[in-house]
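Participant: Mind looking at a prediction? Sequence and model below.
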Amino acid sequence: MQFDLTKEYLDQIKVEINASNSQFIDREIIHLHPADIAEILDELTRDEAKFIYDHLDHDLQGDVLMELEDDVRQRFVESFNTKQLAQQLENLDSDDAVDILGEMQVDKQLEVISEMDSDNASELVDLLNYDENTAGGLMQTEFIRAKLDWPINRCVIELRRQAEEVDKVHTIYVVDNSDNLVGTLSLRSLLVANAKALVKDVYTNKNMAYVYTNEDSEEVARVMDKYDLVSVPVLNLQKKLVGRITIDDIVDVIREEADKDFQMASGISENVEANAGIIKMSRARLPWLLIGLLGGVLGSQVIGNFETQIGAIPSLAFFIPLVAAMGGNVGVQSSAIVVQSIANGTSQFSSILSRVKKEAILGLLNGLICGTLIFAITWLLQDIRLGISVSIALFIVIFFAAIFGTLIPLILHRYKIDPAVATGPFITTLNDVVGLFIYFAVGMMVFGL
């Protein structure tokens, strides 16, 4: 049955913790999934959470630690002394352990590593050398491998030994005597093969996907998504097998990228959590607010330049919000579609010209429909010249907004700049200013001012 943390159950847990009721913890909590235990710990104070955490066995502690929210985990890590922290890291997969180490100061890293087993310490030091946003920074060094020249009966014995260090066995990787990846061995092939047959007789090297340690994490995510992989082998630049990346790590990458793109599109310039400090949140939001402020000033200058004409025809002012809003909305729609296609890798063979052409035609169609509707509405409520002015201006604004919304993220992507910055306040502000100028220019021509 799926676990559901309610306020009543959480209050009961707090009461039992305050009463130091270890039997309740053993009976009600320890059997839960690590993610469910972490959900409980996220809602408790540090001392309350530590009471439960200390009742878990070492393996379960490691699993729960990685399921905690980042800020809660950070408080836990800070509560450990160096030796305790080293023991905790040794219970984790190498990729998880290096993630925690990477959040520490260098001197603290050295202290913790010095308390660890030499083999584990050596692996973590190697992983720390990789950028966290590359395949090397994501990979774990625990995986199952088989040698080409092993007989099947020896292979089974060796794999049993290796499996003691690997929590989840997704794939058996086949390597030569130089540790170069040559293929994979399926569990079915292993089970049905003759005990005296060699691995090289039953393995496969067809359609084998892999990544290199220096490849970007987003590229790794695309590879795993394209080939529906639950794990992917990682090779170093000498093409030797050095690790694997599992689907749970890639899900984290996808979620983080989606969060970052959403924040960028909303005008937040750096990755922040809801519980971040006031100063950090202000620093993340202020740059795009200032850009919006500048855009508003430019828009007011455009309106000010047409002050005399607006005084002569006051009804022109009624449709300023409409024109500005429609231009911003169309621009955001176009840029969002382009950014999504770039993120999914579906636009890599499409030229900028072809994408702009498609969005321009779409802008013409939507502009014609919206322009016709606003003409009819304005004609009924006001006069025909005002209807002509608003409809023609809206048609042109929608057309240009679609082009700007497509062109800007494609150009940013071409120059290796994150195109997500173009989907929010930047496009909206640009289209507001340009749209207002187009609106008044058309109005002046129609009314002959």
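Facilitator: Sure thing, it's come through. Residues are numbered from 1 along each chain as shown.
Participant: going forward, measure contacts between C-alpha atoms and count neighbours the same way
Facilitator: OK.
Participant: Quick check: closest non-adjacent residue to residue 111.
Facilitator: Nearest residue to residue 111, sequence neighbours excluded (CA to CA, 6 or more residues apart in numbering): residue 82, at 6.7 Å.
Participant: so that neighbour touches residue 112, yeah?
Facilitator: Yes. At 5.4 Å, residue 82 and residue 112 qualify as touching, with contact defined as CA atoms under 8 Å.
Participant: show me where the protein has strands.
Facilitator: 144-147, 172-175, 181-185, 211-212, 231-235, 241-246 (DSSP state E).
Participant: could you measure residue 169 against residue 180, distance?
Facilitator: Note on residue 169: its distance to residue 180, by CA to CA, to the nearest Å, is 20 Å.
Participant: neighbour count winner among those two?
Facilitator: residue 180 (17 against 11; other CA atoms under 10 Å).
Participant: Just give the closest residue to residue 409, not the sequence neighbours.
Facilitator: Nearest non-adjacent residue to residue 409, counting by CA to CA, 6+ apart: residue 419, 4.5 Å away.
Participant: contacting residues around the one you found?
Facilitator: 339, 408-410, 412-413 (CA atoms under 8 Å, 6 or more residues apart in numbering).
Participant: filter those residues to the buried ones?
Facilitator: Among the contacts of residue 419, those buried by neighbour count (16 or more other CA atoms under 10 Å) are 339, 408-410.
Participant: Against residue 63, how distant is the spatially most central residue of the chain?
Facilitator: For the chain, the residue nearest the mean C-alpha position is residue 257 (1.8 Å; CA atoms, centre = their mean). Distance, residue 257 to residue 63, by CA to CA: 24 Å.
Participant: quick one: residue 10 from residue 52, how far?
Facilitator: 13 Å.
Participant: The structure to be compared is supplied as follows:
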Amino acid sequence: MSKHEEIREQQDDFNDGLTAAELESLHPADAAETIEGLDIIDQVKFIKQLPIRDAAKSIAEMEDHDQKILIQNLNHGLAARIVEEMAPDDATDLLEDLDEEHRQALLRRVPEEERAELKTLLTFDPDTAGGVMNTEVVILDQDLAPDEAIGQIREQVEDKEVPYYAYLTDRKERLVGVVSLRDLLLAKRGVPLREMVKDQNLITVGYNVDKEEVAHLIAHYNLLALPVVDFGNRLLGVVTVDDVIDIIHEEASEDMQTMVGAGANETTDSPVTFSVKKRIPWLILNVVNSAIAAYVVHLFDATIAAMALLAALMQIVSNQAGNTGQQALAVMIRQLAMEKFDRKKAWFAVLREIKIGVINSALISSMVLAVIFIATGDIMLAGCMAGALIIDMLIGALAGASIPLILKEIGRDPAQASSIFLTTITDSIGFFSFLGLATLFIL
């Protein structure tokens, strides 16, 4: 039996009662999946049976919407203990989703030291390095010897996340270097830690840097964690590789949804009114854009009336160009998401898509020309179809590659409803080119 089958069986049998040992044996991610498959009453029962630490880890693995609903249905005392036990970055993410009154009610029940830390983290923009960083880091004085440092790590590590690195600071709490645990274990006895990092090329990120840029840096330098500093180079926390996985997953989901005009943070659990508000402006815009394409067709009413076959064939032109544009669009958005924006390199990528469009349009138009000529015996109709395909597929490739860059240049999300704009362009140009050529050379 697979792990997912076991989880489903646990969900089905939950009302019969899982033992505490069975609950505690689940990995937090599996426990989160089990919780999400239950109704809210059983979710509360489940959490109450778990030790606070296990409950905190399981809730941290849940989807944001499910997490919020569950916390709202727990009594404030239990919810506050769970928040206290969570990693600071996970607790901050949870608190940000709650309304102000509920957030403050929980914070009042959290011990003063943890409360002050969470309030500080809540001041950072959630889309920046400060908003996703974890403050549970191992900090060592640069003047320590390796053996002393290892002793301090043993004392600190229980209250920290996985200590990939130890961070060295001076007396003014400024970050001066980073050492891995492996380096510490292999270091020579008696040599101060500062000697281990004196020639180090220290890589840090400011707390106000966009989280996507943070993800790019960690991926580029193959880091397990990236230190976050303030303007005085004082260490504030770290962004770890597991946070980056979440960032990349979140951004990919947002891009996919915003391409078609859905809300960036919309899920199947979002309230209907929320989804309607996010989608309706783009649907209205799509109506306007479709009206433009319809008007282009209307301009050639006489042409279509004289040769009804044109009405069927013109859809092939617009669909083919639309698919060509979507391919270029997807590649360009992925490129912008994976790498730091480089204006010169980006526009060279547009030229590349045009070259691909030239080759593909030549191949497709040749094939279509042959098929239509064989089927109808009308070389002029086949030629008009082939010519329109070449024109519209080239326009599709150019538009698909350019729209994300134009949106980026004007400060908008490159993926935002880009497919809607692309469809308008390829439909309008496709109909106009095909029907226009047919008017000139056939009728």
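Facilitator: Received the coordinates, thanks. Model, not experiment: these values are computed from the prediction.
Participant: care to give me the TM-score?
Facilitator: After superposition, the two chains reach a TM-score (TM-score structural alignment, normalised by the length of the second structure) of 0.93; 441 aligned residues with a CA RMSD of 2.1 Å.
Participant: and of the strands of the first structure, who's closest to residue 23 of the first structure?
Facilitator: strand 241-246 (36.1 Å; CA to CA).
Participant: so where is that closest one in the second structure?
Facilitator: Using TM-score structural alignment, strand 241-246 of the first structure lines up with residues 235-240 of the second structure.
Participant: Mean per-residue distance, that stretch versus the first structure.
Facilitator: Its aligned residues in the first structure lie a mean 0.9 Å from stretch 235-240 of the second structure after superposition (mean CA distance after the TM-score superposition for the first structure).
Participant: residue contacts, the aligned partner of residue 430 of the first structure in the second structure?
Facilitator: In the second structure, the residue equivalent to residue 430 of the first structure is residue 425, according to TM-score structural alignment. Residues in contact with residue 425 of the second structure (CA under 8 Å, 6+ apart) are 395-396, 399.
Participant: try 7 Å
Facilitator: Contacts for residue 425 of the second structure (CA atoms under 7 Å, 6 or more residues apart in numbering) come out as none.
Participant: quick one: which of the strands of the first structure is nearest residue 108 of the first structure?
Facilitator: Nearest to residue 108 of the first structure, of those and by CA to CA, is strand 241-246 at 25.7 Å.
Participant: if I look at the counterpart of residue 442 of the first structure in the second structure, how far off is residue 310 of the second structure?
Facilitator: Alignment note (TM-score structural alignment): residue 442 of the first structure maps to residue 437 of the second structure. Using CA to CA, residue 437 of the second structure is found at 11 Å from residue 310 of the second structure.
Participant: How about residue 319 of the second structure?
Facilitator: Note on residue 319 of the second structure: its distance to residue 310 of the second structure, by CA to CA, is 14 Å.
Participant: how about the helices in the stretch 301-449 of the first structure?
Facilitator: 307-312, 320-344, 352-381, 384-414, 425-447 (DSSP state H, counting those that start in this stretch).
Participant: okay, these in CSV with distance to residue 221 of the first structure next?
Facilitator: Output for the helices of the stretch 301-449 of the first structure, formatted as CSV (distance: least, CA to CA, whole Å):
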stretch, distance to residue 221 of the first structure
helix 307-312, 54
helix 320-344, 10
helix 352-381, 25
helix 384-414, 18
helix 425-447, 28
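Participant: Return the most buried member of those.
Facilitator: helix 384-414 (a mean of 23; mean count of other CA atoms under 10 Å).
Participant: In the second structure, point out the residues matching it.
Facilitator: Going by TM-score structural alignment: helix 384-414 of the first structure matches residues 379-409.
Participant: on average, how far is the matching stretch from the matching bit in the first structure?
Facilitator: Superposing on the first structure and averaging over aligned pairs (mean CA distance after the TM-score superposition for the first structure), stretch 379-409 of the second structure comes out at 1.3 Å.
Participant: which residues in the stretch 51-200 of the first structure form helices?
Facilitator: Using DSSP H, counting those that start in this stretch, helices in the stretch 51-200 of the first structure cover 58-67, 70-79, 82-90, 94-102, 106-114, 118-128, 135-138, 152-163, 187-192, 199-202.
Participant: Minimum distance to residue 246 of the first structure: which of those helices has it?
Facilitator: helix 135-138 (8.9 Å).
Participant: what's the matching range in the second structure for that closest one?
Facilitator: Residues 129-132 of the second structure are where helix 135-138 of the first structure lands when matched by TM-score structural alignment.
Participant: Can you give the contact residues for the matching stretch?
Facilitator: So stretch 129-132 of the second structure is contacted by 89, 121, 124-126, 207-211, 214, 228, 239 (CA under 7 Å, 6+ apart).
Participant: Report the buried members of those.
Facilitator: Counted by 16+ other CA under 10 Å, these give 89, 121, 124-126, 207-211, 214, 228, 239 as buried.
Participant: What is the aligned counterpart of residue 83 of the second structure in the first structure?
Facilitator: By TM-score structural alignment, residue 83 of the second structure lines up with residue 89.
Participant: Enumerate the positions of stretch 52-62 of the first structure that are buried.
Facilitator: Buried-residue list, stretch 52-62 of the first structure, by 16+ other CA under 10 Å: 52-53, 56, 60-62.
Participant: As TSV, those residues with distance to residue 271 of the first structure would be great.
Facilitator: Shown next, in TSV, are the buried residues of stretch 52-62 of the first structure (distance: CA to CA, whole Å):
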residue	distance to residue 271 of the first structure
52	31
53	29
56	33
60	30
61	28
62	26
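Participant: Aligned to residue 272 of the first structure, what sits in the second structure?
Facilitator: Aligning on TM-score structural alignment places residue 272 of the first structure opposite residue 266 in the second structure.
Participant: And for residue 106 of the first structure?
Facilitator: Checking TM-score structural alignment: residue 106 of the first structure goes with residue 100.
Participant: Distance-wise, check its match relative to residue 365 of the second structure.
Facilitator: The gap separating residue 100 of the second structure from residue 365 of the second structure is 60 Å, by CA to CA.
Participant: again with residue 139 of the second structure
Facilitator: 65 Å.
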